Structures are given as C-alpha cells and as structure tokens.
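Asks: Quick one: sequence and predicted model below, then my questions.
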Amino acid sequence: MTEKKIGVGALTALVLSSMLGAGVFSLPQNMAVVSGSEALIIGWVITGVGILFLATAMLYLSRLRPDLDGGIFTYAENGFGKTIGFLSAWGYWLCAVIANVSYLVVVFSALSFFTDSQNHVVFGDGNTWQSMLGASILLWVIHALVSRGVQTAASINLLATLGKLIPLVLFIVLGIMHFNYQQFSFDFSGTQLHLPVWAQVKQTMLITLWVFIGVEGAVVVSGRAKNKNDIGKATLYAVISALIVYLLVTILSLGILPRASLAAMKNPSMGGLLAQMIGPYGYWIIVGGIILSVSGAYLSWTIMAAEIPFIAAKRGAFPKIIAKQNSADAPIGSLWMTNVSVQLCLIAIAFFHLDYSTLLTVASEMVLVPYLLVGLFLAKIAYSSRHYRPFFIGLGAALYGVWLIYASGLEHLFMSLTLYAPGLLVFLYAGWQHRHQYKLRLLDKLLIIAIIASGMVIGITRL
C-alpha cells in the first residue's frame, strides 16, 4: 500500500500540539510554586535560547543527514553506536508514555471541577478509579484512531490544534487587559520562597523543558514527510509560536494574582485565573480548551511514542514484533506496546495516587539524554565535515543539554537508571533475534553491564 505523506501544515501542528498540551493550562501554578518574577524571566530566556539551539540543530540535521528517518533514535545510533541509540529511543519512548499518562490525568483533574465537592470526590486530582476508567476509554478510542493511519490522525490533530488556540488567545487578550505591573513587580526576586534567584531558576528548568517536549515531533516522523525541507521549517515555526504563548501566559498571570495565591491554586490554574477575570464561565472555557488540547496533544504523542520503537525495531534495536504494520501503514506492534504501557501506568496511578507533578518530573528527566545526544551528533558530523556554523549550533544545543542535567540534579539522573536498566533487557533480546546482523562492541557490553548493575543497586536502596 502506498503511504500518504504529511505536509508542512500538519507537521507544524504536530509539533505545536505536542508542546501546547495540557501543561500550558497548569503553567501559572507550576511556575509560581518555584519562582518569583525575576527567576521566571531568566528561566524563560535560558530555555528559549536553549530550545532554539535544539530546534536549529534538528533543522541542520534534517538537511545534512536527510537519510536518517526517525531523528532522535537514528541520530544517536549513527553517532554513538547501537547501545547509545537504543538508550536514546528507550528514554524518549518512556517520556512519551508518561506524557500521555499525564495528559489523561490533567483532563480528569479538570473535570473534577464539575463533579467533586468537599465531601464527594469522583475524579479528584485525576488519580481515582473513576478517572482511570474514563482515561482508559479515551486511551483506546485514540488507539483505534491512530491504527487507521498516521496521516489521518495528523490531519485531525491539525483541527484540534486550531481549536485549542481559541481559549489560549482569549486568556492572553484578557490577561493583557487585567495586567497590573505593580502586582507583577511585587516581591520581584521571590524572597518569600527563601531561595536565591539562581536556585529558583534551576527549579524552573524541568517545568520549562516539560512544556517544550515535543519540539522533535517533525523529526520523529520525518520518514512520513512530503518534503524533507518542511521538517526544519515546521520545527522553528512551532517553537517560536509556543515560546511566545508560554511567555505571555506566565508573565501575565503574575500580574493578575499574587505569586502565593497562584501557587495555591488547583490545576488547571489557568481556569481559576480566567474565572477571576470573567466569572465562573471562565473555568468552563478552559476545561473545553483542555479537552481539545489533550485530544490534539494525545494524538501527537501517540504518533511519536509509536514511531520511535517502530523505527528502532526496523533497525534491530527493538524486538521484531514491534516493527509490524497493519494495512493502513500504522505501526501497530509499537502502538500496542505503547498503549498497553499507558494502561498499566493509569492503573498504577489509581493505586498509588500519584499526581501530575510527579509525572512531569519523571517524563522530563527521561528526555534529557536524548536531547543532549542530538546536539552532540550535529557537533560531531559538522566538525568532521568542516561545517562550522552547524558545529556551533550543535555545541550550543549540547551545552543546553548539559545544563538541564545539572539543573535537574544528579540524583534524578541516577534514578533514571532504574528505568533504563529494564529496557536493556529488551535490547538484549532484540540483539539475540538479530544476532546474525550485528555484534556488540566491548564498550557496549561494559556500558550495558554498568547500567543494569547501577539500576539494580539504586532500585534496591530505594526500597
């Protein structure tokens, strides 16, 4: 069957929808908890520069190596070997799974505004059994949609992206009208947090990264693009648009309510802010926006979560069954693996009552290494071919990746080893299936042993 290809409009919507997911509606509260106005501005400047370096690195890679479909995985594999390539694919896939789970948690947390009271909890913070049941239904509806073909899902996502922009634009327009500079500049340095500004900036990093996760969307599905040149264009268009939205949402919020009041708000905090400006119907508008947003972002992330293992399986890094496609050219093997994993996570959340913030931290941590490897790969191939402008772009993206790992803390990085370790067992099984095609180097074997051993030790000590 001839596969339909995705144009620049649908690619841009895929990237933008991946970034402008449920997180933007909780951003005012998330940022107010950890930073004052000064740290918030510095954090966005660092993130904006870093993400633009990363997006530009992907643009250059799409032109310098258009033969590498799949981006995140294939860049790491071609640059640093099969084991590093698998770790990049596994970390990114886990991030995508957790992102999908978090979207479902947020949408049912938002619906609790209409169903819950102090003495009667139905959806709670999106972590009750009722939320799990509703989220599971939505999960398998999206599964059925994506299984009909990636191009079909991408076209629907374009409409959902346009729909979600309506409440965001309304919030920004009303926020400008209600903005109070004295309110914004009060306790500008966040002294009430009892933390120096630089420590506040560090705490904003995983939040600002979280809302930009998805920047690689066009690169991930590059094999399905009509024109390879559209990949870089779509990425830059989406990044600049998202950065403008995030800056306006967070800055305007601190000019509407005091930071402490914002920090204490229930998420989605944008709903509470809009209700402050136009009355109770403001929350209804934001909940509607979240439902549209989650629908679009969930479609985007389901496509990307299924695409990476599918491409990796075709290259021998995942078991052969993950490379299976159906008659609509959908990566059905990878899709089943992804959505069964999401379902298991939903059950675990209902059982352990985990919240959105916990999911945000885990998902953000798992994508740090894949992003770092993108910058390093561009720097490597640009240096070897004497392309110095791409080299400095790659170096800038890599330095941003190192900064993120530092800002998130080494403890989180070590904890991520407990999630990488079981993935390597999958990799070893795939290697056994493809044992006639390649053999691991001694360095790869030592790396696998070190990660599995470290993951086991850290996991045991945390019990």
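Replies: Looks like it arrived, so ask away. A quick note: this is a predicted structure, and the numbers were derived from the prediction, not measured.

Asks: drop to CA atoms for contacts and neighbour counts, all remaining ones
Replies: Will do.

Asks: Run through the helices of the stretch 51-200 of the chain in chain order.
Replies: Counting by DSSP state H, counting those that start in this stretch, the stretch 51-200 of the chain has these helices, from start to end: 72-80, 82-115, 129-146, 150-178, 181-185, 197-212.

Asks: and those, which is most packed in?
Replies: Mean neighbour count (mean count of other C-alpha atoms under 10 Å) peaks for helix 82-115 among the helices of the stretch 51-200 of the chain, with a mean of 25.

Asks: dropping in the other structure now:
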Amino acid sequence: MTTPQDQQLSRGALTALVVGSMIGSGIFAVPSAFGRSTGGLGALIAWAIAGTGMLMLAFVFQTLSRRRPDLDTGIYAYAKEGFGNYLGFASAVGYWIGCCLADVACLVLIKATLGQFFPVFGDGTTPVAILSASVLLWAVHILILRGVKEAAALNTIATVAKIVPIAVFIFVAIAGFKADIFAVNFWGGEERTLSSVATQVRNTMLVTVFVFVGIEGASVYSRYAKKREDVGIATVLGFLGVLCLLIMVTMLSYGVLLRPDLAALPTPAMAGVMASIVGPWGLIFVSIGLLISILGNYLSWSLLAAEVLHSAAKNKTMPSFLAGENKNGTPSAALWLTNIVIQVFLLVTWFAEYAFTLALKMTSSMTLIPYLLVAAYGLKLAWTGETYAPDERGRSVDRVRGAIAVLYAAGMLYAGGAKYLLFSAVLYAPGTFLYFLARREQKKQLFTLPEMIVFAVFAIAAIAAVYALATGMLTV
C-alpha cells in the first residue's frame, strides 16, 4: 500500500527516529552501570566490541534496504523471507515484546527520577507511580492515534531537546576531568590481569545492547520514507552519532569520580556525576533532561511496537485484525494491543525487586534474536549471491559484515546468560497463540517439521523457566 505523501518522512525525520529510539534512559545510566562492572580499560573494550558489532548490523540494514527494497517492513520481513513463516513471526513478536518492555523501563524510570524530588513515587513501582504511569501510557496512546506523522514530528523535537543536556554534561565533564582519578579507575580493580578485564567486559555487554536497541528504527518505518536510500543512510548516521555520545559520557565519568562512587550513584547516574562537579543544580538540570529524553524514547518505542504488529498483520503473519487503521492512517488495532500488554507489564513491576534493571535486560534479550535473524539473512544473501550481479565486488565485503554481525548477536545472547534466555522463552511460547490465530484464519498448516522443533525448544525452555521461578531457582 502506498503511503500518503503527507505522511512520508524525510531523511532527517528517519535519522531522528533512530537517534530517538536509541537515546533514552540508557545513556543517563551508563556511568553507574559501567562503574559497577568495569573500569576504563574494560569500558573501552566493551564499546569497541559493541560498536563494531552494531556498526556491522547497521551496514546489514543498509545493504538489505538496497538489495530488497520490496521488503518494506524491516526487521520482521527479513527474518520471514530468509527463514520461513514461524521464525518471521518469532522475530516480529520478539521485537514487539522487546519494544513493550522498553516502554515499561521508560515509565518506571520517569517515576523513579521524580521520586528523587517527590518521595511518593519511590523507585517507580509504588502505587502512585504505577497509577500515574498508567495515565501517561494512555495519554500517549491518544496522541499516536492522531497520526504517525504528528507523533514522529514530536519525536524529532524531543530528540533535539534531549541532546542539549547530554552535550552540556560532556562539556562540564571535560572541564572537571582529573587524569589521576581516571588512572585509578583504568583497570577496574586491584587485579590488573587480562582475565579480570575479560570478566568485567562480559558483565557489561547486555547494557551495551540495551543502549543500541532502536538502531533499526528507520528500517521499521521504511514504508514511510520519501526516498528509499534514506533508510540506510539514516541508520548509519544515527548509530555513529549515538556511539560517540555514549563513549564520551562513559569515559569522561571515569575521570570525575572513583569507580565505587560511580557504582553507588542512584538513577540517573549522569545527574550524580554532574552534581559532583557543579553542585545541586546539576542534579536538577540532568533530571529534567532525562525526563525529556525518556518521554521522547517512550514515544519512539510506542511507534515502533505498533508498526511491527501492523506490518506483520498486513503480511499475514499476525491475525488480520491487527492490520486495522483509523482515519488518520494510524495502526490503531496494533496500538491498542501494544498498550494493553504494556499496562499488564507495568502492573507486574509491583512484584519485581529491581523492575528497571529487569526490563532493561529483558529488552536486550528479546531483541537479540530478531537482530540475529536479520544479520543471518544479510549473510545468506551475500553467501548465495542472491540479488548480486556475477563477480560483484561488494559481495565479499557484505559477507564479512554479515558474518561479524551474526557472531556479535550470538555472542551477546551467550554473554547475557541462560536466565534471560529462559525468561524470553516464557514470552515467546505463549506469543505463538497469535501465530495460531493467523494460520487458522488463512486455513494453512500450523508448522513445518523444522518449525515444530523451534516451537518445542521455546515451549520446553518456557516450562523450565516457570518451574525454576516456582521453586526459587530463578528470581525476578
């Protein structure tokens, strides 16, 4: 279906979607998140690994947008085309749930930030915090129903607004940087060995995944692009800009406070670093920036979540009712289901001891499988030569990029540990009910034999996770 011209997005708007999706709560939390796990050397290695892996993934998205312009629903469509209906569905539902969890993380952190000034909000999971977060959830729901173009324009404004406090923080941190403190923090502990640094690096990897989630924003919205080539350019430009900001925020913080002090900072940690240099006004300034940032980030995730469901329904991988649109061209049915699920997750935070950290790591775990499938499809095209001319020079480069992206995504799943993979299965397995509805209304076979095996793995892992939770072997 052709997108109306007044709903089409420019390169700048697409880039803002990428940046807006990636810059949210994560960048404001990295000083303490890294401080708890590693020192300066480990942080440099972690960002080098994450930056290389995600850059290769960004190049895969860019390549696929050129080679398969007919697949205009991004992350889900590539998995379906490359590996069949059920893995395409798994990619869509996994990414969608990841978006929902990211929105929950945003809502919890908004209230936790307000809790520093108004104790009634506590850590973001008090009754008042959950009630007010629910009001915000449905207010944004009404905004998005007015049209994707309007919501994307607001996202662009929020993206620009949240860059300002980050830029001010970087400027202040440069002025307050102390080389002797950075030197003490460099190894991350008394044991100055490569094995110690390797352990530190592994402990930070899921955090690095979370801050980059959203890199696919332009690809998901490719059907709205004025020019198809803008999709790949927006993805790479947005990624490089965010990577530079993340590295500067992390490394400069190691030159301001000692690692134990960084680790002890409450959320948002960037505010604590700022306050240690300029005084109390720094806490207020960064907290305001965080609220603007997360509100924009929340809006981006809501847009992405609804769009993935809607696109999958139009391509007959989700039930057809999710393809419904309102008079403004907004995927209203998908938006309703998305926000109902977010509301349920929000209520569950009442029972989680560390709701924000759980939502952060679960977002990373849920989105890594879709990322792995996209990278594998890019590698598959380059390996088989499909869409490539005979002896095309760029094919070998694309093969290397795809292979690195596959290794990166698989490595991150391993680094995250079995706990979050089991929790992911608890969400993947019941999510298959939507696939069952879609296949039944199309009167098609539910699974092929390989797909049945994949579903069985999800189901067994989900049962194991539920048993482990019930017996106390795993905790939320």
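Replies: Alright, I've got the coordinates. What you see is a predicted model, and the numbers here were worked out from it, not measured in a lab.

Asks: re earlier: need the helices of the stretch 51-200 of structure 1 in a markdown table (columns: distance to residue 424 of structure 1).
Replies: Shown next, in a markdown table, are the helices of the stretch 51-200 of structure 1 (distance: least, C-alpha to C-alpha, whole Å):
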| stretch | distance to residue 424 of structure 1 |
| --- | --- |
| helix 72-80 | 15 |
| helix 82-115 | 8 |
| helix 129-146 | 26 |
| helix 150-178 | 28 |
| helix 181-185 | 48 |
| helix 197-212 | 25 |
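
Asks: With respect to residue 381 of structure 1, which of these lies nearest?
Replies: Proximity to residue 381 of structure 1 (C-alpha to C-alpha) singles out helix 72-80 among the helices of the stretch 51-200 of structure 1, at 8.1 Å.

Asks: Give me the angle between that closest one and helix 82-115.
Replies: 160 degrees (axes from the mean of the first three to the mean of the last three C-alpha atoms, to 10 degrees).

Asks: what range in structure 2 matches helix 72-80 of structure 1?
Replies: Aligned by TM-score structural alignment, helix 72-80 of structure 1 falls on residues 75-83 of structure 2.

Asks: Give me the mean deviation of the matching stretch from structure 1.
Replies: Compared with structure 1 after fitting, stretch 75-83 of structure 2 deviates on average by 0.3 Å (mean C-alpha distance after the TM-score superposition for structure 1).

Asks: Quick one: closest of the helices of the stretch 51-200 of structure 1 to residue 64 of structure 1.
Replies: Using C-alpha to C-alpha, the helices of the stretch 51-200 of structure 1 put helix 72-80 closest to residue 64 of structure 1, at 11.4 Å.

Asks: Contacts for that closest one next, please.
Replies: Outside helix 72-80 of structure 1, the residues that touch it by C-alpha atoms under 8 Å, 6 or more residues apart in numbering are 68, 83-86, 88-89, 92, 216, 219-220, 308, 312, 370-371, 373-374, 377, 380.

Asks: do stretch 47-65 of structure 1 as well
Replies: If you take C-alpha under 8 Å, 6+ apart as the criterion, stretch 47-65 of structure 1 is touched by 68, 205, 208-209, 212, 215-216, 219, 228-229, 231-233, 235-236, 239, 243, 371, 374-375, 378, 390, 393-394, 396-397, 400.

Asks: Stretch 131-142 of structure 1 now?
Replies: Counting by C-alpha under 8 Å, 6+ apart, 104-105, 108, 122-124, 126, 298-299, 339, 343, 346-347, 350 sit against stretch 131-142 of structure 1.

Asks: how big's the offset between the longest helix seen in structure 2 and structure 1?
Replies: The longest helix of structure 2 (DSSP state H) is helix 280-314. With mean C-alpha distance after the TM-score superposition for structure 1, helix 280-314 of structure 2 departs from structure 1 by a mean of 1.0 Å once superposed.

Asks: so how much does stretch 357-373 of structure 2 differ from structure 1 once superposed?
Replies: Superposing on structure 1 places stretch 357-373 of structure 2 at an average distance of 0.9 Å from its equivalents, by mean C-alpha distance after the TM-score superposition for structure 1.

Asks: that older thread, which among the helices of the stretch 51-200 of structure 1 is found nearest to residue 282 of structure 1?
Replies: The closest of the helices of the stretch 51-200 of structure 1 to residue 282 of structure 1 is helix 150-178. By C-alpha to C-alpha, the value is 9.1 Å.

Asks: quick one, helices of the stretch 351-463 of structure 1?
Replies: 356-366, 368-384, 388-408, 410-433, 442-462.

Asks: Out of those helices, indicate the one that is most buried.
Replies: Most buried of those, by mean neighbour count (mean count of other C-alpha under 10 Å): helix 368-384, with a mean of 23.

Asks: what's the angle between that helix and helix 410-433?
Replies: Counting by the same axes, to 10 degrees, helix 368-384 of structure 1 points 70 degrees away from the direction of helix 410-433.
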